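Participant: no FASTA, just this:
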């Protein structure tokens, strides 16, 4: 099991809170019958925010997972992160 560093997660939590607000905005736009372009633009912004949060979590998890007695093997971490991003 990989434990995420709480300090690494502070910006992720902030990003997710912003995304939460954006989702509320999307709901309001729909309830108000706003233009489709406005709704889709907001949904796109939410999607990007969630993707970035997910990537940050995975990156932090990979750092923790790959931490060895000599510290982080940066080459292995970079390779694993690149591999994950190609699958995303």
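Facilitator: Cool, got the structure. Note that the structure is a prediction, hence the values are computed from the model and not measured. Numbers count the residues shown, from 1 in each chain.
Participant: Please count neighbours and contacts with C-alpha atoms only from this point.
Facilitator: OK.
Participant: in the protein, which residue is closest to the centre?
Facilitator: Nearest to the mean C-alpha position of the chain, by CA atoms, centre = their mean, lies residue 53 at 1.3 Å.
Participant: residue ranges for the helices of the protein, please.
Facilitator: Per DSSP state H, the chain carries helices over the ranges 6-31, 36-65, 74-87.
Participant: most tightly surrounded among those helices?
Facilitator: Mean neighbour count (mean count of other CA atoms under 10 Å) peaks for helix 36-65 among the helices of the chain, with a mean of 16.
Participant: Below is an additional structure, to be compared with the one above:
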């Protein structure tokens, strides 16, 4: 039974893993990413217009913060769904996967 839960939620029919966010969470993430995309275009425009460097850096910091927020939402959902399911099924390698992911997020 535990395996079928994982199959229903964390794997797609071709055997690879997939996320399983609600439509509301997906909409929230897409909205945030669209906003971030706009911020990136704004940064490019600031550079093209020779905007004062500190103002550009401030906008970059804001964009990085927004990306971190998206990553936090994704990580929380991942921990509460796929990782929890895998651990409950005895797959302790899921912990190592999360540690590697957190390490990637913390590199700057």
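Facilitator: Here it is on my side, so go on. Please read all numbers here as calculations on a predicted model, not as lab measurements.
Participant: Count the neighbours of residue 85 of structure 2 for me.
Facilitator: 20 (other CA atoms under 10 Å).
Participant: wait, it sits on residue 7?
Facilitator: No. Using CA atoms under 8 Å, residue 85 of structure 2 is not in contact with residue 7, being 10.4 Å away.
Participant: which one in structure 1 is aligned with residue 60 of structure 2?
Facilitator: Taking TM-score structural alignment, the alignment pairs residue 60 of structure 2 with residue 43 from structure 1.
Participant: How about the contacts made by that match?
Facilitator: Residues near residue 43 of structure 1 by CA atoms under 8 Å, 6 or more residues apart in numbering: 22-23, 26.
Participant: of these, closest to residue 7 of structure 1?
Facilitator: Ranked by distance to residue 7 of structure 1 (CA to CA), the contacts of residue 43 of structure 1 are led by residue 22 at 23.9 Å.
Participant: so the closest one touches residue 48, yeah?
Facilitator: No. The criterion here is CA under 8 Å, and residue 22 of structure 1 misses it with residue 48 at 11.2 Å.
Participant: circling back: now the contacts of residue 43 of structure 1 as JSON lines including distance to residue 39 of structure 1?
Facilitator: JSON lines is the format used below for the contacts of residue 43 of structure 1 (distance: CA to CA, whole Å):
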{"residue": "22", "distance to residue 39 of structure 1": "10"}
{"residue": "23", "distance to residue 39 of structure 1": "10"}
{"residue": "26", "distance to residue 39 of structure 1": "6"}
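Participant: where's the match of residue 60 of structure 2 relative to residue 24 of structure 1, distance?
Facilitator: Going from residue 43 of structure 1 to residue 24 of structure 1 by CA to CA, to the nearest Å gives 11 Å.
Participant: Trace the residue nearest to the centre of structure 1 over to structure 2, please.
Facilitator: That one, residue 53 of structure 1, aligns with residue 70 by TM-score structural alignment.
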